[in-house]
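> Sharing a model prediction with you, sequence too.
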Amino acid sequence: MQNIIATLLEAQIEAFSKEFTDTSRNVFYDDTEKKLIHAGEFGMLREACVRELLTNFLPGIYGVSHGYVIGQNSEISHQCDLIIYHRNYTPYLHTPEGQRFFPVESVIAVGEIKSKVDGTVLDDALGKLTRIKLMRDAITDAAIARVRPHSDRKYDPVNNIRDQLVTFVICEEYSCSNAVLSERIKKSWSGSTPRHRVNLITAIKGGTCTYKDSNNKSWMYPVEPPASDEIPVRLVTPKPDSIGHLALFFRYLLLLVEDTTVLYPELTRHLRDLLSYEAEDLE
């Protein structure tokens, strides 16, 4: 019997792949000059392709946008290409121009969208994503939202990998060797530990980077409980005329989103900074 859901998902992923790799380049590539025109709009179109697919792919309680992540101590991230957040616990904080700001507590995942990825591009992207994971470590006052099992436990991003937010990279293709991919993923940035490393990387014309657990299976976390040491990097490549690696990426991303701990945003900490006033007792 035909698997209807699999057929529909395959059609969506294939349409996304074509738009990301072909449509965007056909619109913004000058055949005469042999170069991209309007590189900014080219990148924005690709980011919009990913957001549209994830909006259709993820359950409605999750929002997909772009903007900035704000830490508890007012740290601010770089401008993130893609942010997945929990709609029920995310206040709508924005500028008049529509730039959005997301409290790190209710952010679930952050992604970087790239064209061709080499060692330098990967270093830059993974460094930015690591700094956002470090923002979760800096949370000192957190209450787990009651949208996950065992929400009455203590928030512990050091020892519970599900208390770390998810990071990922989507690109068109890798322009570096597999050895460089592995080296850069395992590299430590600014003294960070393995738990701060990227969860998933996928190239539409390449493969999906995951990790390998002790049972020789693909794993979407850079550590395997209860250990905190790094585990090997694995590259999953598709069979000919297959999108298996992309299906794996989106399957694992959905599992990660569903597993990640959501926290109540601690807005009162920020409101205290506004409390500058004088009081007078009324008779």
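Perfect, thanks for sending it.
> From now on I want contacts and neighbour counts done on CA atoms only, so please keep to that.
Noted.
> check contacts around the residue nearest the centre of the chain.
Among the residues of the chain, the one closest to the centroid is residue 110, at 2.7 Å (Cα atoms, centre = their mean). Residue 110 sits next to 80-84, 129, 165-168 when contact means Cα atoms under 8 Å, 6 or more residues apart in numbering.
> Give me the three-state assignment for it.
strand (DSSP: H, G, I helix; E, B strand; the rest coil).
> again with residue 246
Criterion first, three-state DSSP; result for residue 246: helix.
> Around it, how many other residues sit close by?
Number of residues near residue 246 (other Cα atoms under 10 Å) recorded here: 25.
> and the gap between residue 192 and residue 249?
Distance of residue 192 to residue 249, computed by Cα to Cα, to the nearest Å: 25 Å.
> another structure for you, compare them:
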Amino acid sequence: MNSLSRLFASLHEDLERQLSITRESLRHPSAKGDESESIWLALLQNYLPTRYRAERAQVVDSEGRFSDQIDVVVFDRQYSPFIFQLGNQRFVPAESVYAVFEAKQSIGPREITYAKKKICSVRALFRTSLPIPHAGGEYEPKPLTPIIGGVLSLESNWNPPLGEPLRKALETNDPMSRIDIGCIASRGLFHSRDGAQTFEFHVGCKTAARFLLRLISELQRIGTVQMIDIMAYERWLVDDR
């Protein structure tokens, strides 16, 4: 007999198994990191609605500024007019971004600090927002949508893995570097509510599936990204050779 609980468990077990095999089998840190990122990307690419896309990328704004390299960028693909690609490197316009994640084999204080810096490099970019035309005229420009920031890993370096030391590391007075959600596949999930500094911790119990449901719920709450001013990028059509 089919069981939804068993389906959720299988989804989680498959992710944790792949991450564990990568950690045990690959010796080179870069190869191990790349494969871990690919596993998380595959999860999101397989299960997020098709209006979203998940890729390793840099984010760029209309003022010509770039974010750090981001392990996982969740962005709009239904309304985004362009995504740059140079070889294997992708560049996503800042207006299209819904969420960014740093992926690690294991997280501790250093990884949390690093993730905050990466998230801040995206949130600090300039985003345009145009009025939205409709049959009777136009709506006011949509306020900028919040960009979700998170961390993804197999393990935690803390003891306990999800507890007060992690909660303290997540605290920040800077909303630009705030971490909103984290999935530690072998241990559990944490997330904040409405950008507050209050975190909920969920230990164990089909962690990957819980993370997916939580992320999709947050994306539903955000709705659609603002309408990009595509012509704001036109000024970069200059010969700078």
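All right, it came through fine. Note that the coordinates shown come from a computational prediction; the quantities given were computed from them, not determined experimentally.
> In the second structure, what residue corresponds to residue 274 of the first structure?
Under the alignment (TM-score structural alignment), residue 274 of the first structure pairs with residue 237 of the second structure.
> What of residue 83 of the first structure?
That one, residue 83 of the first structure, aligns with residue 73 by TM-score structural alignment.
> Pretty sure its match sits against residue 99.
Yes: applying Cα atoms under 8 Å, one finds residue 73 of the second structure in contact with residue 99, separated by 6.0 Å.
> These two - which one has more neighbours?
Between residue 73 of the second structure and residue 99, counted using other Cα under 10 Å, residue 73 has the larger neighbour count: 27 against 23.
> Please say which position in the second structure the residue nearest to the centre of the first structure maps to.
Per TM-score structural alignment, residue 110 of the first structure is aligned with residue 100.
> So what's the residue count around the equivalent of residue 46 of the second structure over in the first structure?
Counting by TM-score structural alignment, residue 46 of the second structure lines up with residue 56 in the first structure. Here the number of neighbours of residue 56 of the first structure (other Cα under 10 Å) works out to 11.
> Could you say which helix or strand holds residue 37 of the second structure?
helix 29-47 (DSSP states H and E).
> One more: residue 83 of the first structure?
strand 80-86.
> now the strands: where do they sit in the second structure?
Ranges of strands within the second structure are 52-60, 70-76, 84-86, 89-93, 97-107, 132-134, 137-139, 148-156, 181-184, 188-192, 199-203, based on DSSP state E.
> closest one to residue 25 of the second structure among those?
Closest approach to residue 25 of the second structure among those (Cα to Cα): strand 97-107, 12.8 Å.
> buried residues in the closest one?
Buried residues in strand 97-107 of the second structure, defined by neighbour count with 16 or more other Cα atoms under 10 Å: 97-107.
> For that strand, give me the average deviation versus the first structure.
Strand 97-107 of the second structure, aligned to the first structure and superposed, deviates on average by 1.0 Å (mean Cα distance after the TM-score superposition for the first structure).
> That strand to strand 148-156, inter-axis angle?
20 degrees (axes from the mean of the first three to the mean of the last three Cα atoms, to 10 degrees).
> what is the orientation angle of strand 97-107 of the second structure with strand 52-60?
Going by the same axes, to 10 degrees, strand 97-107 of the second structure makes 90 degrees with strand 52-60.
> I figured residue 151 of the first structure hits residue 142, correct?
No: counting by Cα under 8 Å, residue 151 of the first structure stays clear of residue 142, with 11.4 Å between them.
> once aligned to the first structure, how far is the helix holding residue 37 of the second structure on average?
Looks like 1.0 Å for helix 29-47 of the second structure (mean Cα distance after the TM-score superposition for the first structure).
> how far out from the middle of the chain is that helix?
Relative to its chain's centre, helix 29-47 of the second structure lies at 13 Å (Cα atoms, centre = their mean, to the nearest Å).
> Quick one: residues contacting residue 50 of the first structure.
Contacts of residue 50 of the first structure by Cα under 8 Å, 6+ apart are residue 16.
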